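Visitor: show me how the following folds:
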Amino acid sequence: MERSDICSYVLVNCRIPICSIDREFDLVPDREGIATFDLEIQDGAIASVIPSTIDGFTDLDGDIEKIDLQHGMVLPCFVDMHTHLDKGHIWNRTPNPNGTFANALQVVVEDCDRYWNADDLYRRMEFGLKCSYAHGTKAIRTHLDCPINQIEISLGVFKELRGAWADRLTLQAASLVTLDRFMGKEGEAIADRIAELGGVLGGVTFLHPDLDSQLDRVFILAKERHLDLDFHTDEN
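Guide: Predicted structure coming up:
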């Protein structure tokens, strides 16, 4: 990246893993593969990456504001690959007092039946997005519970939020259903809706005599629609 002619400010003394820099510099990183750079910021984006000088300040012309990070780490934005945005922030109204996984499943069902309209989902899911964005996340995959009476509401809210946050976050939806629901026409409908959203076909695998046929069915549905798969496999 070449230095631009005009910049807003420079972050100096940034410790950055060299594996995240897209060009080679004539410098020796430390044993952890980290070196010190200065970042030129223009219009809210990185315009150039420059190795720091011995004293930690790059020799840039003009009265450019320099902010010293004092060897603080600078990392690429995070990708959060497994979230449940639709389940977030319900404790105050529907707590799980014994802290067990089984009870957590039950209280989520109760909360969903009682509260999960479009306004409630939008408010809670957007709060999760705001928190993620504030802490440096750039992309999120969220699993969405898809009961028969909930799927259209949840997927609709997700689509609305994805559009509203498109300039800040990349969002991807994954269905969350038990695999038996893929076996008939309902499974085709779920797969079609996920395909329309550009999402991922997901489900929960339980030990069951029909597990092999259920998996075959999910793979067929995904292959027909060119969908990736994301299974919950650790809940038996």
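Visitor: please count neighbours and contacts with C-alpha atoms only from this point.
Guide: Will do.
Visitor: list the contacts for F231?
Guide: Contact analysis of F231 by CA atoms under 8 Å, 6 or more residues apart in numbering lists G202, G203, V204, T205.
Visitor: distance from the chain centre to the helix or strand containing S48, please.
Guide: Following DSSP states H and E, one finds S48 within strand 45-51. When distances are taken as CA atoms, centre = their mean, to the nearest Å, strand 45-51 is centred 25 Å away from the chain's centroid.
Visitor: show me which residues of that strand are buried.
Guide: A47, S48, V49, I50, P51 (16 or more other CA atoms under 10 Å).
Visitor: swap in stretch 143-152?
Guide: Buried-residue list, stretch 143-152, by 16+ other CA under 10 Å: H143, L144, D145, C146, P147, Q150, I151.
Visitor: same deal with stretch 81-95?
Guide: When neighbours are counted by 16+ other CA under 10 Å, the buried residues of stretch 81-95 are found to be T83, H84, L85, D86, K87, I90.
Visitor: name the residues that touch that stretch?
Guide: 107-108, 110-111, 121, 124-125, 128, 139-145, 154.
Visitor: out of the residues you listed, who's nearest D167?
Guide: Lowest distance from D167 to these (CA to CA) belongs to A139, with 11.2 Å.
Visitor: and the closest one, that one's in a strand?
Guide: Yes. A139 forms part of a strand when assessed by DSSP: H, G, I helix; E, B strand; the rest coil.
Visitor: this one next, for a side-by-side:
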Amino acid sequence: MNDREFINAIDADGMPLHIAITNGRISHIGPQRASTPARETIDLEGLLVLPGFVDGHIHLDKSFVGDRWRPHQPVASLRERLAVEKRELASAPPIVERADALMRQAASFGTLAMRCHVDVDATTGLTNLHAMLEARDKWKDLLDIELVAFPQAGVVSCPGTAEVMEAAMREGVQVVGGIDPTTLDGDADAQLDIVFGIAERHGVKVDIHLHEPGDICIAQLERIAARTQALGMQGLVAVSHAYGLGDVSDGVVDRTAEVLAGAGISIMTNAPGEHAFPPVLRLRNGGVRVFTGNDNIQDAWWPYGNGDMLQRAMLVSYRSGFNTDDELRVALEMATEASAGVMGKQDYGLKVGNEASFVLFKAPNAAAAVAAAIHERVIVRHGAFWGGPAQLQLKAVQFATELRR
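Guide: Predicted coordinates for the structure are as follows:
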């Protein structure tokens, strides 16, 4: 016997859907009712079911969510921005407290996994990492958080950082990061030697921030691809931002996409408002996995964001000129299956045997939900109602009933 069956829902295409749950996992999903009865039946009366969201790129240790509003301060350089951030964070509540507030908010929007980049360098040491390990442990039953050792201030240009990054791997960090090997560190090969050396020694993945423009970006991607293939790390390397892919011709994008696809390198974009960014459809057509994340949320870098990955999918769609249903579905996939794939999640998605965690919306299909960035929703975790952005301490059936009206 199944524990619970959700009946009369609709899938991403607006077609009938019924989902049965046993021990927190999906035991049946399809247009017909389960053949095995359930102890409890919940009629969703036409609500849309989408998989839980996966934030492929977030900086939990930087955010001021849960703190007072801090007006954004314009600067003229990266070094000035780092100085502003250091000053602002010095007067902010502890990282654990701020990260907890943002994780709670993101979970309430239906996020169930995150790749979190944590500042790790010679100045901060492992302080931020230890705070994030504590915060992650608190939320381990609801959020799967993959940690990246992120050298915000550079690697080669910040002596001692490489050793701290190495130490972070021994603390259980799953991904080694990098940043702008040429324009920040001034020595691309030296930074990549360190980053890929750490990855090889510890058997971890790689995710490199790349804000470099045009031809510099393309050359960097080619270097990263060559190292990825040399080490047999296909499918384990991502490049975040890759703004330069939005600066070059279609022909250059196509040639670079072939290189990236051959090396199994994924590209993350959050479609930022003030930068060129990678052409999503062109890269996907070239065989490249493109995923998304919220990146910075209400911190010293920019004032925007709330942790809602459906809103992020809408922003990616808006900035990319996505208008058709198929295009809007691409943005949703970037915030769900693609990000989950980068994280290597094995039991993710609306399939039999997978964890029964999904999100319910009052919408006719997935494209409509993305286009409207619908705020109201109900979260199901491990087969049971959990909460939503309007009601964390959930009276689940009452809230679901109100949502259907």
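Visitor: thinking again about what came up before, sort out for me which of the buried residues of stretch 81-95 of the first structure are in strands.
Guide: T83 (DSSP state E).
Visitor: any idea which of the buried residues of stretch 81-95 of the first structure is closest to H226 of the first structure?
Guide: Using CA to CA, T83 comes nearest to H226 of the first structure of these, at 22.5 Å.
Visitor: gap between that closest one and R162 of the first structure?
Guide: Here T83 of the first structure is placed at a distance of 15 Å from R162 of the first structure (CA to CA, to the nearest Å).
Visitor: now do the buried residues in the lengthiest helix in the first structure.
Guide: Looking across the first structure with DSSP state H, the single longest helix is helix 118-134. By 16+ other CA under 10 Å, the buried positions in helix 118-134 of the first structure come out as A118, L121, Y122, R124, M125, E126, G128, L129, S132, Y133.
Visitor: what's that helix in contact with?
Guide: L85, D86, G88, H89, I153, S154, V157, F158, L161, R168, L169.
Visitor: so what corresponds to the third one in the second structure?
Guide: So the one you mean is G88 of the first structure. When the second structure is aligned by TM-score structural alignment, G88 of the first structure is paired with S63.
Visitor: in the first structure, what stretch matches stretch 371-387 of the second structure?
Guide: Using TM-score structural alignment, stretch 371-387 of the second structure finds no match anywhere in the first structure.
Visitor: what distance separates the start and the end of that stretch?
Guide: 23 Å.
Visitor: which helices and strands sit right next to the strand holding S48 of the first structure?
Guide: Here strand 45-51 of the first structure touches strand 34-42, going by 3 or more CA pairs under 8 Å, 6 or more residues apart in numbering; DSSP states H and E.
Visitor: how distant is the strand it packs on from the center of its chain?
Guide: Distance, centroid of strand 34-42 of the first structure to centroid of chain: 25 Å (CA atoms, centre = their mean).
Visitor: the residue sitting nearest the centre point of the first structure and V177 of the first structure, how far apart?
Guide: Nearest to the mean C-alpha position of the first structure, counting by CA atoms, centre = their mean, stands I140 at 1.4 Å. I140 of the first structure is 19 Å from V177 of the first structure, where distance means CA to CA.
Visitor: then D61 of the first structure?
Guide: Note on D61 of the first structure: its distance to V177 of the first structure, by CA to CA, is 59 Å.
Visitor: and if you look at G44 of the first structure?
Guide: Applying CA to CA to G44 of the first structure and V177 of the first structure gives a distance of 40 Å.
Visitor: when these two are compared, which one has more neighbours?
Guide: Each of G44 of the first structure and V177 has its neighbours counted (other CA atoms under 10 Å); V177 has more, 23 against 10.
Visitor: what ranges does the first structure have for its strands?
Guide: Under DSSP E, the first structure gives strands at 9-17, 34-42, 45-51, 65-73, 78-83, 137-145, 170-176, 201-204, 229-232.
Visitor: quick one, the fourth one and strand 34-42 angle?
Guide: Put simply, strand 65-73 of the first structure runs at 150 degrees to strand 34-42, going by axes from the mean of the first three to the mean of the last three CA atoms, to 10 degrees.
Visitor: tell me what angle strand 65-73 of the first structure forms with strand 9-17.
Guide: Using the same axes, to 10 degrees: strand 65-73 of the first structure against strand 9-17 is 10 degrees.
Visitor: need the contact partners of strand 65-73 of the first structure.
Guide: Contact with strand 65-73 of the first structure is made by S8, Y9, V10, L11, V12, N13, C14, R15, I16, T36, as judged by CA under 8 Å, 6+ apart.
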